[in-house]
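> below is the sequence, then the predicted model.
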Amino acid sequence: MKLIKTVDAEGAVLCHDITQIIRGVTKDAVFRKGHIVTKEDIPVLLSVGKDTLYVWEKEEGMLHEDEAAEVLCEICKGDHMERSQPKEGKIELTAACDGLLKIDTKALKGVNAFGQMMIATRHGNFAVKKGDKLAGTRIIPLVIEEEKMKTVKAQTMELTGGKPILELKPFHHKNVGIVTTGNEVFHGRIQDTFTPVIVDKLSEFDTEVIDHVTWDDDDKKVTASILNMIEKGADIVICTGGMSVDPDDKTPLAIKNTGARIVSYGAPVLPGAMFLLAYYDRMAQGKNRRTVIMGLPGCVMYAKRTIFDLVLPRVMADDEVTADELAALGMGGLCLNCPTCTFPNCGFGKGY
């Protein structure tokens, strides 16, 4: 850095904050480190007693914090995202549409372990709305080696396969079939209070319920209905009830007998331990078509938030859920049943 006269500072970059003190009114930085001085700024700087300024002197091989911030932004920003202009080495990313946020956590950790730079994000695998803040980047020093930024970019691209660290997967329209099971509901002994809960949760997304049937505990009828809904074009089939290990709870067997690939029967989430997830893949009109089949345990009917709330956004974004990912939900998979629910702004489902 070098010392120059304030009257000659137009276009120069400040090396430190400039504080303005007005008794009883303010004591704050009137200009921040990294600010590029304009002609209009000069009278203000003189008014706070700055006849001279320490400014950044461009050096070969060094980047100003805002220039380096552009590199971090390029590493992070995926499609369907908007960005802010660089300010004090910071750039923020926001969602340009509703969707599911995905984060390459290994690459994110790699950048943050590199030193002199950081990326902070919200949790991945959760739904976001248009305009939501997704991430913020920051270069720590005022200037940083250009070679260092090239190295972190190369290493990150190697980890991600050339993709950005953040990905926003838009939600898609889904046709849904619902199979309600249980002798007590089928014979009218109790009212079906499960289906309205499912319909309400589906209404948060672009969905259409194209079929709904109610059966007793007959696995063959349930299997036939699932396959029939798939034939009708259901992208999602949701089965409610009959998900425990009791001998007369036959929904898991009915799902298995469709020939669908069972991802997991059981998940380390409370509420939601008896959850079942399966994928039914087939060729239709020369294209591979997939229907997601979910068996929902009874807790989804009465608990505010469950495993269903963690998996449904991923299904809506065509984001395949693996058995390993379900297993990883154990840490953070315990809902605390807070008197006032703040989900998703809480720790539920945010393990690793």
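All right, it came through fine. Numbering: from 1, shown residues only.
> for the rest of this, base every contact and every neighbour count on C-alpha atoms.
Noted.
> the helices in the stretch 201-350 of the chain, which residues?
Taking DSSP state H, counting those that start in this stretch as the criterion, the stretch 201-350 of the chain contains helices spanning 219-231, 251-256, 299-302, 307-316, 323-327.
> so which of the ones you listed comes closest to residue 136?
Among those, helix 307-316 comes nearest to residue 136, with 23.2 Å by C-alpha to C-alpha.
> contacts for the closest one next, please.
Outside helix 307-316, the residues that touch it by C-alpha atoms under 8 Å, 6 or more residues apart in numbering are 99-100, 125-127, 171-174, 205, 267, 269-273, 275, 292, 296, 300, 320-321, 349.
> what subset of these is buried?
With burial judged by 16 or more other C-alpha atoms under 10 Å, the buried subset of those is 99-100, 125-127, 171, 174, 205, 267, 269-273, 275, 292, 296, 300, 321, 349.
> ok, now which ones touch the most centrally placed residue in the chain?
Centroid check for the chain by C-alpha atoms, centre = their mean gives residue 101 as the closest residue, at 2.8 Å. If you count contacts by C-alpha under 8 Å, 6+ apart, residue 101 has them with 123, 124, 125, 126, 127, 128, 166, 167, 168, 169.
> any chance of the residues you listed in CSV, with distance to residue 30 and secondary structure too?
Output for the contacts of residue 101, formatted as CSV (distance: C-alpha to C-alpha, whole Å; DSSP: H, G, I helix; E, B strand; the rest coil):
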residue, distance to residue 30, secondary structure
123, 34, coil
124, 36, coil
125, 40, coil
126, 38, strand
127, 38, strand
128, 35, strand
166, 34, strand
167, 36, strand
168, 37, strand
169, 40, strand
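> of all those, which comes closest to residue 76?
Using C-alpha to C-alpha, the contacts of residue 101 come closest to residue 76 at residue 166, 5.4 Å.
> since we're on the closest residue in space to that closest one that isn't next to it in sequence, how many residues are nearby?
Leaving out its chain neighbours, the residue that sits closest to residue 166 by C-alpha to C-alpha, 6 or more residues apart in numbering is residue 103, at 4.8 Å. If you count neighbours by other C-alpha atoms under 10 Å, residue 103 ends up with 19.
> residue 103 against residue 124, yeah?
Yes: in this structure, residue 103 is within contact of residue 124 by C-alpha atoms under 8 Å, at 5.4 Å.
> distance of the residue nearest to residue 9 when sequence neighbours are not counted relative to residue 55?
Once flanking residues are discounted, residue 9 sits nearest to residue 37: 6.4 Å by C-alpha to C-alpha, 6+ apart. According to C-alpha to C-alpha, to the nearest Å, residue 37 stands 10 Å off from residue 55.
> and the comparison structure, right after this:
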Amino acid sequence: MRKVPVDEAVGMTLGYDITKIIPGREKYRAFRKGQIITEQDIPKLKDIGKEHIYIWEPDEKLIHEDEAALRLAKLVVGPGLTWTDPSQGRVNILADQNGLFKVDVEQLNQINNLDEIVFATLHNDRVVIKGQAVAGTRVVPVAIDRITIEAAEKLCAGMAPMLMIKPFIPLQVAVVTTGTEVYSGRIKDGFAEVIRQKIAPFGGCWMGQVIVPDDSERITQEIQSFITKGAQLVIVTGGMSVDADDVTPQGIRETGADVVFYGAPILPGSQFMLAYQGLVPICGVPGGALFSRKTTLDLLLPRIFAGDIINRLDIVAMGHGGLCEGCQICHFPQCPFGKVTYFMNGGSTKC
């Protein structure tokens, strides 16, 4: 790159995109990389504050910002993602399918710790749709030292992709609803419709529902029956509190399933239980899910449908960001609720 005064740049080739910003109105590319500067361009360049510009002159030690951004994008992109052409020195990474966006946050931090490299992403474990921008990258200067890009390539060599989309699996979902008051017909069940709505975005297949009294043996039997019939996710609703009649946690334990946790540092939804019988998740969902729009169940369902195996440290880490603000207008997932920013050693996601 060679810096030249604008007044002397007529006939020269611009080495980078130049952006014009009209405050509060628009931001756009006013001049393109490779554009030949004309006499008419001089006042336009000065109007946007350019007294000097860079002219591209090849240098083996430097990489142009467009090439650098493309190399960075291609370096980290995994399954389910694609990228755009460079524009104003930036490359966007887009979801090529619906699914769960995964970020190796530790690797991301290592790349961003390299001088003059910028890599921004959505949060890990974010539900995304095809065509959605999930990340963007660029370098700070118009041309970056080749050694820096090679250092990024070395960081990623031999590692799993830093970014990927996991598609949702259309799991067979069974629901066991507990509560003597519902079983006897004293009150009407409200969980069936709620659960149907929550599994629909992930392609969940409704296998069926049974309603049982507050009897741990009956709860255990119905869970086992559904799993024997091919259930890939069992959701047990109600009976999760500390009331004398609430025996759902006991019923789940008596299946022999491995309990990951009972009691999550998430509000609302703290009296949630997660267990696994083999690879089949069993979720104990408290009655609060009938009232609160978003709870622990909503935070974990995307990961379950993406095939993640959730461990205890994953749940422990969710306390930071686990408080729902109960906004009058809910913007979830475009909000802080459930956005884990720190992971303990041993968690299934790195930062």
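Great, that's in hand. Remember, predicted model here, so these are calculated numbers, not experimental data.
> work out the TM-score between the chains.
For this chain pair, the superposition-based TM-score is 0.87 by TM-score structural alignment, normalised by the length of structure 2; 332 aligned residues with a C-alpha RMSD of 2.6 Å.
> that older thread, so between residue 37 and residue 55 of structure 1, which is more surrounded?
Set residue 37 of structure 1 next to residue 55 and count neighbours by other C-alpha under 10 Å: residue 55 wins out with 23 against 19.
> give the contact list for the spatially closest residue to the more buried one that is not a sequence neighbour.
Leaving aside its sequence neighbours, residue 55 of structure 1 sits nearest to residue 14 (C-alpha to C-alpha, 6+ apart; 4.6 Å). Counting by C-alpha under 8 Å, 6+ apart, residue 14 of structure 1 touches 32, 33, 34, 35, 36, 37, 53, 54, 55, 56.
> out of these, who's nearest residue 305 of structure 1?
After measuring these against residue 305 of structure 1 - C-alpha to C-alpha - the closest member comes out as residue 32, at 43.7 Å.
> ok, that closest one touching residue 17?
Yes: between residue 32 of structure 1 and residue 17 there is a contact under C-alpha under 8 Å: 4.4 Å.
> give the equivalent position in structure 1 for residue 285 of structure 2.
Under the alignment by TM-score structural alignment, residue 285 of structure 2 pairs with residue 296 in structure 1.
> ok, its match - contacts?
Residue 296 of structure 1 neighbours (C-alpha under 8 Å, 6+ apart): 238, 239, 240, 241, 243, 272, 274, 275, 276, 308.
> tell me which residue of structure 2 lines up with the third one.
I take that to be residue 240 of structure 1. Aligned partner of residue 240 of structure 1 by TM-score structural alignment: residue 237.
> quick one: contacts for its match?
175, 176, 177, 178, 191, 284, 285, 286, 287.
> could you dump these into CSV and include distance to residue 249 of structure 2?
Below are the contacts of residue 237 of structure 2 laid out as CSV (distance: C-alpha to C-alpha, whole Å):
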residue, distance to residue 249 of structure 2
175, 15
176, 13
177, 13
178, 11
191, 18
284, 7
285, 10
286, 10
287, 13
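> and for residue 210 of structure 1, the neighbour number?
Counted with other C-alpha under 10 Å, residue 210 of structure 1 comes out at 14.
> that one maps to what in structure 2?
Using TM-score structural alignment, residue 210 of structure 1 pairs with residue 207 in structure 2.
> then residue 320 of structure 1?
In structure 2, residue 320 of structure 1 lands on residue 309 (TM-score structural alignment).
> do residue 77 of structure 1 as well
With TM-score structural alignment as the criterion, residue 77 of structure 1 matches residue 77.
> how near is its match to residue 307 of structure 2?
Distance from residue 77 of structure 2 to residue 307 of structure 2, by C-alpha to C-alpha: 20 Å.
> those two: who's more crowded?
Between residue 77 of structure 2 and residue 307, counting by other C-alpha under 10 Å, residue 77 is the more crowded of the two (20 against 16).
> let me see the contact set for the more buried one.
93, 161, 162, 163, 164.
> before we move on, what about residue 284 of structure 2?
Contacts of residue 284 of structure 2 by C-alpha under 8 Å, 6+ apart are 235, 236, 237, 238, 240, 248, 249, 252, 272, 273, 274.
> ok, now residue 258 of structure 2?
275, 276, 277.
> is it true that the first one touches residue 255?
No: contact between residue 275 of structure 2 and residue 255 fails when scored by C-alpha under 8 Å: they sit 9.8 Å apart.
> out of the two, which sits in the busier spot?
residue 275 (25 against 19).
> how far away is the counterpart of that one in structure 1 from residue 252 of structure 1?
Alignment note (TM-score structural alignment): residue 275 of structure 2 maps to residue 278 of structure 1. Using C-alpha to C-alpha, residue 278 of structure 1 is found at 10 Å from residue 252 of structure 1.
> roughly how far apart are residue 254 of structure 1 and residue 193 of structure 1?
In terms of C-alpha to C-alpha, residue 254 of structure 1 sits 22 Å off from residue 193 of structure 1.
> the more surrounded of those two?
Ranked by neighbour count (other C-alpha under 10 Å), residue 254 of structure 1 and residue 193 place residue 254 first, with 22 against 11.
> the more buried one pairs with which position in structure 2?
For residue 254 of structure 1, the residue aligned by TM-score structural alignment is residue 251.
> what sits against the spatially closest residue to its match that is not a sequence neighbour?
Nearest residue to residue 251 of structure 2 in three dimensions, chain neighbours excluded: residue 216, at 4.2 Å (C-alpha to C-alpha, 6+ apart). Neighbouring residues of residue 216 of structure 2 by C-alpha under 8 Å, 6+ apart: 247, 248, 250, 251, 252, 254.
> burial measure for the third one, as a count.
Residues near residue 250 of structure 2, counting by other C-alpha under 10 Å, number 16.
> next one: the second one
For residue 248 of structure 2, the tally of surrounding residues (other C-alpha under 10 Å) stands at 30.
> for residue 82 of structure 1, same thing?
17.
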